[in-house]
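Student: the following block contains a protein sequence and its predicted model.
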Amino acid sequence: MAHKVIIAGGGTGGHIFPAIAIANALKKIEPGIEILFVGAVGKMEMEKVPQAGYKIEGLEIVGFNRSNIFKNLLLPFKLFKSLRKARSIIREFKPDVAVGVGGFASFPILRAAQKMGIPTLIQEQNSYAGKSNKILAKKAVKVCVGYDGMEQFFPAAKIIQTGNPVRSNITQSDVTKEDALKYFDLVNGKKTVFSVGGSLGAKSINEALLPHLQTFVAKDVQLIWQTGKPFYQTALEAAKPFASHVKVFEFINVMDFAYKAADVVISRAGALAIAELCVAKKPVIFVPYPFAAEDHQTANAMNLVNKKAALMIKDNDVRIQLTNEVFSLLQNNALVEQLEKNITPLGNTHADMTIAKTVLEIIKK
């Protein structure tokens, strides 16, 4: 009989794409396996998971709102409702194991699974573990982590350092730089910057770039700019006079092309972005999102900065420092080479398969 796996979590591309990578790896090892995703209603996973060919159920769950305390009044009610729905999904699907990848839907499903005697695996992507995963880890069978030093959050005996899963179109990409530049209608031989603020965009990075588009043209530097939905129209209008050098996108599906085209990347410091940049071996300037839970993006970025594998600018300094730092890095060949050399060994192209094998080992025990 086919094994059954629930994969729960989402909210952003940083949770969804690793989850899909794990699902694809499970299918590769055991083609007949049944996989059900559980996400949060209204979030990105409800669109991206079916596009990847998987079924998904939605929970009415939201995270703790740090900016508006009053919005949290309904949180206990929504959590109770989600736990009840989670139990009903588990009863109906009868999974052999439940995998949590982080994000709103992860907690209710794994909590319900643990109470119903179903083994659970946590995939903790960040270098600073979130509260939910610390609670869930007590009853989880295994915790797959992307960083070293995670014994401070989880029982050492349960930890497997797998690295973070990266989409196969990035790990197995054979696109050339010439093809990548051509795809974005850019010129080969000119320095190119790729700015990516995560799947939803990054307001501070976008606002820091906006007044300096003319400088990109003046310095003959090309910019691939993924803005996210909220800033897209503003950026598109602003970039019109500089269309030869500045290419604006709401969302880029072919990330392997964008990484290959770039000489330098500007990025948030989510775990997925870091895992991808390590595989792509790119010099990067991180601008960590300061409101991430427990400020984990700063911890993620510092993990690379301390290894001299990346540069970092604080979010509140980004408007003043970003473009100067970018143009300075493009001129500094020695620093570019050092960053490339030090980020290369941190790339992990097999994390998805390692996690998938661990999931199947749990089932077979």
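Tutor: Perfect, thanks for sending it. Just so it is clear, the model here is predicted, and its values are computed rather than measured. Residues are numbered from 1 along each chain as shown.
Student: make it CA atoms for all contacts and neighbour counts henceforth
Tutor: Noted.
Student: list the buried residues for the helix ranked longest in the chain?
Tutor: Determined from DSSP state H, the single longest helix within the chain is helix 75-93. Counting neighbours by 16 or more other C-alpha atoms under 10 Å, one finds that the buried residues in helix 75-93 are Leu75, Lys78, Leu79, Ser82, Leu83, Lys85, Ala86, Arg87, Ile89, Ile90.
Student: next, the one to line up against it:
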Amino acid sequence: FALDATKKTLLVLGGSLGSRRINQLIAKELDFITNQNIQVIWQCGKLYFDEYSHFNEKPNVKVVSFVDRMDLAYAAADIIISRAGASSVSELCLVGKPVIFIPSPNVAEDHQTKNAKAIVDKNGAILLKESELDGKFQPVFSHLIDDENHQIELGNQIRKLAKPNATQDIVKEINKLIKK
């Protein structure tokens, strides 16, 4: 990603197709973020890459349509902004880094908010609703960046919720049921 190892890194994820609202937020707040000595890996989605790729001209910003090596992106990240789909939440629990979830309100039964809230209720992440972004993003982000203890606590708590052996556990339960 051609990053500066001395700077903290924000990883922004909006899903493979991208998130219009997260992209709008990052475009609006990019100067605010980078002025805090933060560099950004911004996965904007293939639908939005042409619209946001010009931000690659800014120092400390790497805009990509899709991240092929999520392992490297997660390793580089100090803080992550993400949607809260089930797969994303599961992965982020394993990653164990501080996360700001911005759930999509446009999904069945608002399940992304429920997914995020399950983590937030265990002090493992921060939840910002799309409707709150304009008024709350800057103070929430600043507080997180300024408080390394909070970052560590969020990372530790979300990691506790990881289920690294979920597939094996499910297979064991199925086998128990079959034997009955």
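Tutor: Cool, the structure landed. Because the structure is predicted, anything quoted here is derived from the model rather than measured.
Student: let me see the ranges of the helices in the stretch 1-150 of the first structure.
Tutor: 13-29, 45-51, 75-93, 106-115, 131-137 (DSSP state H, counting those that start in this stretch).
Student: in the second structure, what residues pair with the longest helix of the first structure?
Tutor: Counterpart in the second structure of helix 75-93 of the first structure, with TM-score structural alignment as the criterion, is absent.
Student: re earlier: nearest to Val246 of the first structure among the buried residues of helix 75-93 of the first structure?
Tutor: Nearest to Val246 of the first structure among the buried residues of helix 75-93 of the first structure: Leu75, at 42.4 Å, using C-alpha to C-alpha.
Student: export the helices of the stretch 1-150 of the first structure to CSV and append columns for distance to Ile205 of the first structure.
Tutor: Supplementary listing: the helices of the stretch 1-150 of the first structure in CSV, determined by distance: least, C-alpha to C-alpha, whole Å:
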stretch, distance to Ile205 of the first structure
helix 13-29, 18
helix 45-51, 24
helix 75-93, 31
helix 106-115, 29
helix 131-137, 28
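Student: of all those helices, which lies closest to Ile343 of the first structure?
Tutor: Counting by C-alpha to C-alpha, Ile343 of the first structure lies closest to helix 13-29 out of the helices of the stretch 1-150 of the first structure; the figure is 19.4 Å.
Student: which strands or helices does that closest one pack on?
Tutor: Using 3 or more C-alpha pairs under 8 Å, 6 or more residues apart in numbering; DSSP states H and E as the contact criterion, the secondary-structure elements in contact with helix 13-29 of the first structure are helix 45-51, helix 271-280, helix 351-364.
Student: return the most buried member of these.
Tutor: Mean neighbour count (mean count of other C-alpha atoms under 10 Å) peaks for helix 271-280 among those, with a mean of 23.
Student: that helix vs the second structure, average offset?
Tutor: Here helix 271-280 of the first structure is compared with the second structure after superposition; its mean distance to the aligned residues, by mean C-alpha distance after the TM-score superposition for the first structure, is 0.8 Å.
Student: elements contacting the helix or strand just after that helix?
Tutor: Counting by DSSP states H and E, the next helix or strand C-terminal to helix 271-280 of the first structure is strand 284-286. Contact analysis of strand 284-286 of the first structure by 3+ C-alpha pairs under 8 Å, 6+ apart lists strand 264-267, strand 311-312 as its packing neighbours.
Student: and for strand 284-286 of the first structure, what span of the second structure is it aligned with?
Tutor: Residue correspondence for strand 284-286 of the first structure in the second structure, counting by TM-score structural alignment: residues 99-101.
Student: which residues are in contact with that stretch?
Tutor: Counting contacts by C-alpha atoms under 8 Å, 6 or more residues apart in numbering, the residues outside stretch 99-101 of the second structure that touch it are 79-84, 92, 116, 124-128, 154-155.
Student: out of these, which comes closest to Ala162 of the second structure?
Tutor: When those are compared for distance to Ala162 of the second structure, the smallest value, 8.2 Å, is given by Leu92; criterion: C-alpha to C-alpha.
Student: the closest one and Asn106 of the second structure, how far apart?
Tutor: The gap separating Leu92 of the second structure from Asn106 of the second structure is 21 Å, by C-alpha to C-alpha, to the nearest Å.
Student: just to revisit the earlier point, in TSV, list the helices and strands packed on helix 13-29 of the first structure along with distance to Asp179 of the first structure.
Tutor: Formatted as TSV, these follow (distance: least, C-alpha to C-alpha, whole Å):
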stretch	distance to Asp179 of the first structure
helix 45-51	26
helix 271-280	16
helix 351-364	27
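Student: which among those is found nearest to Arg319 of the first structure?
Tutor: Evaluated over those, closeness to Arg319 of the first structure peaks at helix 271-280, with 21.2 Å, by C-alpha to C-alpha.
Student: which other helices and strands does the closest one contact?
Tutor: With contacts defined as 3+ C-alpha pairs under 8 Å, 6+ apart, the secondary structure elements packing on helix 271-280 of the first structure are helix 13-29, helix 168-171, helix 255-261, helix 296-305.
Student: give the aligned range of the first one in the second structure.
Tutor: Think helix 13-29 of the first structure. Using TM-score structural alignment, none of the residues of the second structure align to helix 13-29 of the first structure.
Student: go on, the third one?
Tutor: Against the second structure, the aligned range for helix 255-261 of the first structure is residues 70-76 (TM-score structural alignment).
Student: buried residues in that stretch?
Tutor: Buried residues in stretch 70-76 of the second structure (16+ other C-alpha under 10 Å): Ala73, Tyr74, Ala76.
Student: can I get those in TSV with distance to Glu29 of the second structure?
Tutor: Below are the buried residues of stretch 70-76 of the second structure laid out as TSV (distance: C-alpha to C-alpha, whole Å):
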residue	distance to Glu29 of the second structure
Ala73	21
Tyr74	22
Ala76	21
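Student: quick one: the match of helix 255-261 of the first structure to the first structure mean distance?
Tutor: Mean deviation for stretch 70-76 of the second structure: 1.2 Å (mean C-alpha distance after the TM-score superposition for the first structure).
Student: now stretch 111-120 of the second structure
Tutor: Its aligned residues in the first structure lie a mean 0.9 Å from stretch 111-120 of the second structure after superposition (mean C-alpha distance after the TM-score superposition for the first structure).
Student: isn't there a strand covering Ala269 of the first structure?
Tutor: No - inclusion of Ala269 of the first structure in a strand is not indicated when DSSP: H, G, I helix; E, B strand; the rest coil is applied; the result is coil.
Student: quick check: the gap between it and Ala275 of the first structure.
Tutor: As it turns out, when the distance is counted by C-alpha to C-alpha, Ala269 of the first structure lies 10 Å from Ala275 of the first structure.
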